[in-house]
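Colleague: Here is my input; please provide its structure:
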Amino acid sequence: MNQPRTSLTERRKAATQLDIARAAAELFARQGPGATTAEEIAARAGVALRTFYRYFRSKQDAVGPLLASGGDRWRTLLAEAGQGGDLAQALQDAAVASLTPADDTAEEALRWTRGLLRAAQDDPALRSVWYDVNRESEERLLPVLTELAAPEADPVEVRLLAAAATDAIRVSLETWAATDAGTTGEGSPAELAVRCLREVAGGLRLLAR
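Modeller: Modelled structure (predicted):
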């Protein structure tokens, strides 16, 4: 499945949004969402306040790109698997690769995600951002799975798989965030994702073929 190429302007925009997201996550972790202002986030990211509001409606919205980055990588890796292989295994392999930190930046992003998911328990606006990220991830996963599934696959089953797989990743991250487990090994996001995806595979005919 060919991925559309992004322009330099789009890449710069995405980089700025991620910088703002990291600044917001850092401040949220240090002092909590309630005590953090959009002005502080903009200053920490090194952008003007008007730039912040050009991209985000609220301070909670600002962490969306960070929360979405893992799902973006998961779908990219999954799309590279190609049609005709073991779809259940491809889902697991892509999940492990995207949830296993390859460097310090990825490790830090996972730890920020843990902090944000913990903070979301007491912040409805932040929790809403997390749910929106997962809804959008499901929508973007559907065409990837449609491309990978056999031509005769039932569209309803493919849609159900997109929903179930997205929720499997969500549950694995939320479960991990509620513990003190590391980012690798037992209890890690990758280990939990494999467990959740195997449960999904056991209940869907599309993955049992």
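
Colleague: Only C-alpha atoms from now on, for both contacts and neighbour counts.
Modeller: Noted.

Colleague: And for residue 192, the neighbour number?
Modeller: 24 (other C-alpha atoms under 10 Å).

Colleague: Remind me which helix or strand it belongs to.
Modeller: helix 189-203 (DSSP states H and E).

Colleague: Off-centre distance for that helix?
Modeller: Relative to its parent chain, helix 189-203 has a centroid offset of 16 Å by C-alpha atoms, centre = their mean, to the nearest Å.

Colleague: Output the contacting helices and strands for the helix or strand following that helix.
Modeller: Following helix 189-203 in sequence order, the next helix or strand is helix 205-208 (DSSP H and E). With contacts taken as 3 or more C-alpha pairs under 8 Å, 6 or more residues apart in numbering; DSSP states H and E, helix 205-208 sits against helix 155-177, helix 189-203.

Colleague: Please give the structure of this sequence too, so both can be compared:
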Amino acid sequence: MSTEPSPSSPSPSPSLTERRKAATQLDIAHAAAELFATRGPDATTAEEIAQRAGIALRTFYRYFRSKQDAVGPLLTDGADRWRGLLENTVPGTPLGPALRAAAEQALAVPDAQAAEALLRTRGLLRAAGNDPALRAVWYRVNQESEERLVPVIASLMGTRVGPAEGDADGPADEGAGRLEVRLVAAAATDAVRIAMETWADTEAGAEGPGSPSDLAARCLERLLGGLDRV
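Modeller: Below you'll find the model as predicted:
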């Protein structure tokens, strides 16, 4: 494993237009989640979601292709927070504890608004059990989260992510490093996904024993405990 971190450049701050677009998308996502959780996806129309969000139907379709797609920003929000916390991890922190601490913090509920958002996610995951299109959005969000996590994990591990293993253009150790980083990113993403799905099947609260934060930390500890030595 190389000790040289992969080079990275700071991401440009989003423009005012981009921030407004993201805020509108999240408002639509919350509206969709509320309706899906109370009525179910089958009984909810895109027009009703648009009305709940206070926008025109044509605006809804400017952002989303289908009513199920509309919940993507809400599901992505937690993954983005987790990745952001990992990016700000103190250099030298062992990877296992870094992943667990970031997951616990990302899934914490410091206020009523955060708790409400988490409970909406539970309603979505329950609704997804009977709606293949909604379930596909959940899996897509997790896949995208895993891919975005790869460079963050590489930086934390001090590994330069080179070409795919077996490529003739890169040294064998870079290929091996890329394999290890991708395995960690996949395992960590799935650990949090399983924690969320497990919680959604229970009546546990948004905090305390059995909460998403508690379950995610336990899943990561069991799965990635050996990374404390990395």
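
Colleague: Tell me how they score on TM after superposing.
Modeller: TM-score of the superposed chains, computed with TM-score structural alignment, normalised by the length of structure 1, equals 0.95; 207 aligned residues with a C-alpha RMSD of 1.5 Å.

Colleague: Report the buried residues of the helix holding residue 192 of structure 1.
Modeller: Buried residues in helix 189-203 of structure 1, counting neighbours by 16 or more other C-alpha atoms under 10 Å, are found at 189, 190, 191, 192, 193, 194, 195, 196, 197, 198, 200, 201.

Colleague: Count the neighbours of residue 227 of structure 2 for me.
Modeller: Count around residue 227 of structure 2 with other C-alpha under 10 Å applied: 17.

Colleague: mind listing what the closest residue to it other than its chain neighbours touches?
Modeller: Leaving out its chain neighbours, the residue that sits closest to residue 227 of structure 2 by C-alpha to C-alpha, 6 or more residues apart in numbering is residue 96, at 4.8 Å. Residues in contact with residue 96 of structure 2 (C-alpha atoms under 8 Å, 6 or more residues apart in numbering) are 220, 221, 224, 225, 226, 227, 228, 230.

Colleague: Okay, the counterpart of the second one in structure 1 and residue 204 of structure 1: tell me how far apart.
Modeller: Counting by TM-score structural alignment, residue 221 of structure 2 corresponds to residue 198 in structure 1. Plainly put, residue 198 of structure 1 is 10 Å away from residue 204 of structure 1 if you go by C-alpha to C-alpha, to the nearest Å.

Colleague: before we move on, what about residue 127 of structure 1?
Modeller: Distance from residue 127 of structure 1 to residue 204 of structure 1, by C-alpha to C-alpha: 29 Å.

Colleague: More neighbours: these two, which one.
Modeller: residue 127 (18 against 15).

Colleague: What's the match for that one in structure 2?
Modeller: Using TM-score structural alignment, residue 127 of structure 1 sits opposite residue 135 in structure 2.

Colleague: Contact partners for that match?
Modeller: 125, 128, 129.

Colleague: Please enumerate the helices of structure 1.
Modeller: Residue ranges of the helices in structure 1, as given by DSSP state H, are 8-31, 38-45, 49-55, 64-79, 87-99, 104-120, 124-148, 155-177, 189-203, 205-208.

Colleague: just so I know, which of those lies nearest residue 1 of structure 1?
Modeller: helix 64-79 (5.9 Å; C-alpha to C-alpha).

Colleague: just checking, what packs against that closest one?
Modeller: For helix 64-79 of structure 1, the packing partners by 3+ C-alpha pairs under 8 Å, 6+ apart are helix 8-31, helix 87-99, helix 104-120, helix 124-148.

Colleague: what's the angle between the third one and helix 189-203?
Modeller: The reference is to helix 104-120 of structure 1. 70 degrees (axes from the mean of the first three to the mean of the last three C-alpha atoms, to 10 degrees).

Colleague: cool, the second one as well?
Modeller: If you take the same axes, to 10 degrees, helix 87-99 of structure 1 sits at 160 degrees to helix 189-203.

Colleague: Read off where helix 87-99 of structure 1 ends up in structure 2.
Modeller: Counting by TM-score structural alignment, helix 87-99 of structure 1 sits on residues 95-107 of structure 2.

Colleague: For that stretch, list every residue counted as buried.
Modeller: 95, 96, 97, 98, 99, 100, 101, 102, 103, 104, 106, 107.

Colleague: Closest one to residue 51 of structure 2 out of these, please.
Modeller: Nearest member of those to residue 51 of structure 2, counting by C-alpha to C-alpha, is residue 107, at 29.4 Å.

Colleague: any idea how far residue 191 of structure 2 is from that closest one?
Modeller: 13 Å.

Colleague: now residue 43 of structure 2
Modeller: 32 Å.

Colleague: Next, the contact list for the most centrally placed residue in structure 2, please.
Modeller: By C-alpha atoms, centre = their mean, structure 2 has its centre lying nearest to residue 79, at 2.3 Å. For residue 79 of structure 2, the contacting residues are 106, 145, by C-alpha under 8 Å, 6+ apart.

Colleague: Over in structure 1, tell me which residue corresponds to it.
Modeller: With TM-score structural alignment as the criterion, residue 79 of structure 2 pairs with residue 71.

Colleague: ok, and the closest non-adjacent residue to whichever residue in structure 2 pairs up with residue 137 of structure 1?
Modeller: Matched across to structure 2, residue 137 of structure 1 falls on residue 145, judged by TM-score structural alignment. Excluding the flanking residues, the one nearest residue 145 of structure 2 by C-alpha to C-alpha, 6+ apart is residue 79, at 6.3 Å.

Colleague: What of residue 100 of structure 1?
Modeller: Closest to residue 100 of structure 1 by C-alpha to C-alpha, 6+ apart is residue 190, at 6.1 Å.

Colleague: for residue 81 of structure 1, same thing?
Modeller: Residue 81 of structure 1 sits nearest to residue 90 (C-alpha to C-alpha, 6+ apart), 6.4 Å away.
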